[in-house]
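>>> show me the folded form of this:
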Amino acid sequence: MSAPQARPRLGGAHVVTGGGRGIGRATAERLLQLGADAVAVVEADPAALGWAAAHPGAERLVPVHGDAADQDTAERAAEAAQNAAGTALAGWVNNAAVFRDASLHRTPARQVMDLIGANLAPAVAGCAVAVRRMSEAGAGAIVNVSSHQARQAVPGCAPYATAKAAVEGLTRALAVEYGPHGVRVNAVALGSVATERYAAHLAGLDEEGAGRVRAQMGRVHPLGRIGTAAEAASAIAHLLSPDAGFITGATVPVDGGRTVLAHDPEAHETGEGR
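Next up, the predicted model:
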């Protein structure tokens, strides 16, 4: 029996938006582990980029301060990643998101539309830059971060659920249009994930309230727990890798089985959006 072959090094230039914390940071670190030549991390909060300088792979990390919804910022990130890597843009992760709850019966429609745009615009801007550069190179992969809410909405979160459903539609449309140019476009639909935001939410509750949230999160995920940022990052990295070379236009649930559960009793007041 022949020995198993080692997986190829990922290589190439990559961009991760919303990469300062949580899933975005875990994804950037995972790409470095897999051998990315450079990873540009786009983050609106400069304080969230401080970890990059102290990271063991700092020479391959490129912090980019700016709004991921701004196409000029996206262009700047792509250029920085390519310059640092000395190679073409190979991967792009649209992870940046805004969490603002709203209900149509008490929030003006214009404000709801603005909230939808706040979550959709970063994916559109990132994809616009990525598909153009990747099409010119004849290869590349994009992963858009979606949510279980695109199919199984949580009450009070209509703008977020609507935006994520649009992100999944964008994923399919771009996969069809740019597949002939060598560009793969996929999405991951995340369940609840243990990030700094989730920890901060629990910290704002008393012991009894935090216990109720943990128990509820266990009930709505058939695996009995929420996910980790590292698990989300691994799924994203896989879709960017050559191992997923024949996957495009797919939305992959990374949710511990949440969306296949027949009944999701999560209430708005838990405040846990992803």
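
>>> CA only for contacts and neighbour counts going forward, please
Noted.

>>> which residues of this protein fall in helices?
When assigned using DSSP state H, the helices of the chain occupy the ranges 22-33, 51-54, 71-85, 109-137, 158-178, 196-203, 207-220, 229-240.

>>> can you redo those as a markdown table with mean neighbour count and distance to residue 258?
Shown next, in a markdown table, are the helices of the chain (neighbours: other Cα atoms under 10 Å; distance: least, Cα to Cα, whole Å):
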| stretch | mean neighbour count | distance to residue 258 |
| --- | --- | --- |
| helix 22-33 | 23 | 18 |
| helix 51-54 | 14 | 32 |
| helix 71-85 | 21 | 32 |
| helix 109-137 | 20 | 22 |
| helix 158-178 | 21 | 15 |
| helix 196-203 | 14 | 17 |
| helix 207-220 | 16 | 6 |
| helix 229-240 | 21 | 14 |
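
>>> kindly reformat those helices as a markdown table containing distance to residue 63.
Below are these laid out as a markdown table (distance: least, Cα to Cα, whole Å):
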| stretch | distance to residue 63 |
| --- | --- |
| helix 22-33 | 11 |
| helix 51-54 | 7 |
| helix 71-85 | 9 |
| helix 109-137 | 16 |
| helix 158-178 | 25 |
| helix 196-203 | 20 |
| helix 207-220 | 33 |
| helix 229-240 | 18 |
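
>>> nearest to residue 103, of these?
Nearest to residue 103 among the helices of the chain is helix 158-178; the distance by Cα to Cα comes to 6.5 Å.

>>> neighbouring contacts of the closest one?
For helix 158-178, the external contacting residues (Cα atoms under 8 Å, 6 or more residues apart in numbering) are 99-104, 112-113, 115-117, 119-120, 123, 131, 135, 144, 146-147, 149-151, 153-154, 183-187, 248-251.

>>> and residue 128, what does it touch?
residue 71.

>>> how much space between it and residue 174?
According to Cα to Cα, to the nearest Å, residue 128 and residue 174 sit 10 Å apart.

>>> I'd say residue 253 and residue 152 touch.
No. Judged on Cα atoms under 8 Å, residue 253 makes no contact with residue 152 at a distance of 11.8 Å.

>>> what is in contact with those two at once?
Contact criterion Cα under 8 Å, 6+ apart; residues shared by residue 253 and residue 152: residue 259.

>>> these two: who's more crowded?
Using other Cα atoms under 10 Å as the criterion, residue 253 and residue 152 rank with residue 253 on top: 20 against 16.

>>> how about the more buried one: what's its closest non-neighbour residue?
Excluding the flanking residues, the one nearest residue 253 by Cα to Cα, 6 or more residues apart in numbering is residue 189, at 4.7 Å.

>>> could you also give me the structure for this next sequence, so I can compare it with the first?
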Amino acid sequence: MSKRFDGKVVIVTGAASGLGLATAERLSYEGASLVLVDMQEAGVNALAERLANNAPAIAVVANVALEEGVAKYVKACMDEFGRIDGFFNNAGVEGRQNLTEDFGSEEFHRVVSINLDGVFFGMAAVLKIMREQGGGAILNTASVGGIRGVGNQSGYAASKHGVVGLTRNSAVEYGQYGVQINAIAPGAIMTAMVEGSLRQIGGEDWEKVGQDFVQPNPMKRFGRPEEVAALAAFLLSGEAPFINGATIPIDGGQSYKY
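Below is the predicted model of the structure:
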């Protein structure tokens, strides 16, 4: 595997599982020095220890929904490595599934605080550093639920639409400083979060629900985390810096289907 990230420092939030884990592994194998951020202390510490066999990696336990949590992981990165070349602004939750009228204000605010506030706080802190150092790449995790309605997920859809808006707006602001800002919009990728969603719908029959769920997809399957990691690594690599302000679906083509 090529070493596109030799000498580069990348922060990954939500690193202990799912897309964050797969992307952290990919970046490490390509030589990136990593700051791995998650609330799951045991998981993120174990990951940092394992990936340190490839390239430098440190773990930071922090809540991205709190400004002090964001300040903690940014400071740890600067103290350890002195720069930030890439930022995978990925941590997020789906939340409970329910009709909008039954979703509940507490659950709505919980989901938005992690998925949208967390992305904003992270961007605000990292962009200042990237502007001052003269460049960098930011990749936000949106969702197909950020470019169309999905049903029964008011908090998730609202937050992910917000991520798309933040991505576009900040890309317009910071392109002049050599900072590239994009988002990915994953569809149904088989992660623990998606399994949890299927269990909400189908209980013990969640695997059958999953088989039915992917039938409308042109590829008739779930995506794999490593497929998303490959796209994330490309967009963070700096190989195509003129891609800016884009939200790129990775969903087997489902969002383009009539």
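
>>> now the TM-score, please.
Superposed pair, TM-score by TM-score structural alignment, normalised by the length of the second structure: 0.89. Supporting alignment: 253 aligned residues with a Cα RMSD of 2.2 Å.

>>> that older thread, nearest to residue 257 of the first structure, out of the helices of the first structure?
Among those, the nearest to residue 257 of the first structure by Cα to Cα is helix 207-220 (8.4 Å).

>>> and the angle for the closest one with helix 196-203?
Angle of helix 207-220 of the first structure versus helix 196-203, following axes from the mean of the first three to the mean of the last three Cα atoms, to 10 degrees, is 130 degrees.

>>> now do helix 207-220 of the first structure: distance to the chain's middle.
The chain centre lies 25 Å from the centre of helix 207-220 of the first structure; the measure is Cα atoms, centre = their mean, to the nearest Å.

>>> who are the packing partners of that helix?
helix 196-203 (3 or more Cα pairs under 8 Å, 6 or more residues apart in numbering; DSSP states H and E).

>>> tell me the angle of the helix it packs on relative to helix 229-240?
Angle, helix 196-203 of the first structure to helix 229-240, by the same axes, to 10 degrees: 160 degrees.

>>> between the helices of the first structure, which one is closest to residue 14 of the first structure.
helix 71-85 (6.2 Å).

>>> still on that earlier bit, and the helices of the first structure: which comes nearest residue 262 of the first structure?
Residue 262 of the first structure lies closest to helix 207-220 among the helices of the first structure, at 9.5 Å (Cα to Cα).

>>> distance of the residue most central in space within the second structure relative to residue 258 of the second structure?
For the second structure, the residue sitting closest to the mean C-alpha position, by Cα atoms, centre = their mean, is residue 90 at 2.1 Å. From residue 90 of the second structure over to residue 258 of the second structure the distance is 29 Å, taken as Cα to Cα.

>>> what's the match for residue 46 of the first structure in the second structure?
In the second structure, residue 46 of the first structure lines up with residue 41, judged by TM-score structural alignment.

>>> quick check, its match in contact with residue 48.
No. With contact defined as Cα under 8 Å, residue 41 of the second structure does not count as touching residue 48 (10.7 Å).

>>> in the first structure, what residue corresponds to residue 163 of the second structure?
So, by TM-score structural alignment, residue 163 of the second structure is matched to residue 167.

>>> what's the answer for residue 9 of the second structure, then?
Using TM-score structural alignment, the equivalent of residue 9 of the second structure in the first structure is residue 13.

>>> state the number of residues packed around that match.
Residues contacting residue 13 of the first structure under the criterion other Cα under 10 Å number 28.

>>> OK, contacts around it?
Contacts of residue 13 of the first structure (Cα under 8 Å, 6+ apart): 36-40, 81-82, 84-91.

>>> hmm, 7 Å instead?
36, 37, 38, 39, 81, 82, 85, 87, 88, 89, 90, 91 (Cα atoms under 7 Å, 6 or more residues apart in numbering).

>>> swap in residue 30 of the second structure?
Contacts for residue 30 of the second structure (Cα under 7 Å, 6+ apart) come out as 1, 2, 3, 4, 5, 6.

>>> quick one: contacts for the third one?
By Cα under 7 Å, 6+ apart, the residues touching residue 3 of the second structure are 30, 31.

>>> residue contacts, the match of residue 46 of the first structure?
Residue 41 of the second structure neighbours (Cα under 7 Å, 6+ apart): residue 61.

>>> same check, this time on residue 227 of the first structure
Applying Cα under 7 Å, 6+ apart to residue 227 of the first structure gives the contacts 192, 193, 194, 256.

>>> residue 137 of the first structure too?
Here residue 137 of the first structure is in contact with residue 88 (Cα under 7 Å, 6+ apart).

>>> just residue 228 of the first structure next, same as before
Contacts of residue 228 of the first structure by Cα under 7 Å, 6+ apart are 193, 194.

>>> quick check: the gap between the corresponding residue of the second structure for it and residue 8 of the second structure.
Aligned by TM-score structural alignment, residue 228 of the first structure pairs with residue 224 of the second structure. Distance of residue 224 of the second structure to residue 8 of the second structure, given as Cα to Cα: 26 Å.

>>> now residue 144 of the second structure
Taking Cα to Cα, one finds residue 144 of the second structure at 29 Å from residue 8 of the second structure.

>>> which of those two has more neighbours?
Neighbour comparison, residue 144 of the second structure and residue 8: the larger count goes to residue 144, with 23 against 19 (by other Cα under 10 Å).

>>> and the contacts of residue 227 of the first structure, which is closest to residue 233 of the first structure?
Distance to residue 233 of the first structure across these (Cα to Cα) is lowest for residue 193, with 11.0 Å.

>>> check the gap between the closest one and residue 168 of the first structure for me.
In terms of Cα to Cα, residue 193 of the first structure sits 19 Å off from residue 168 of the first structure.

>>> just residue 259 of the first structure next, same as before
For residue 259 of the first structure, the distance to residue 168 of the first structure equals 15 Å [Cα to Cα].

>>> over to residue 218 of the first structure?
According to Cα to Cα, residue 218 of the first structure stands 26 Å off from residue 168 of the first structure.

>>> repeat that for residue 136 of the first structure.
24 Å.
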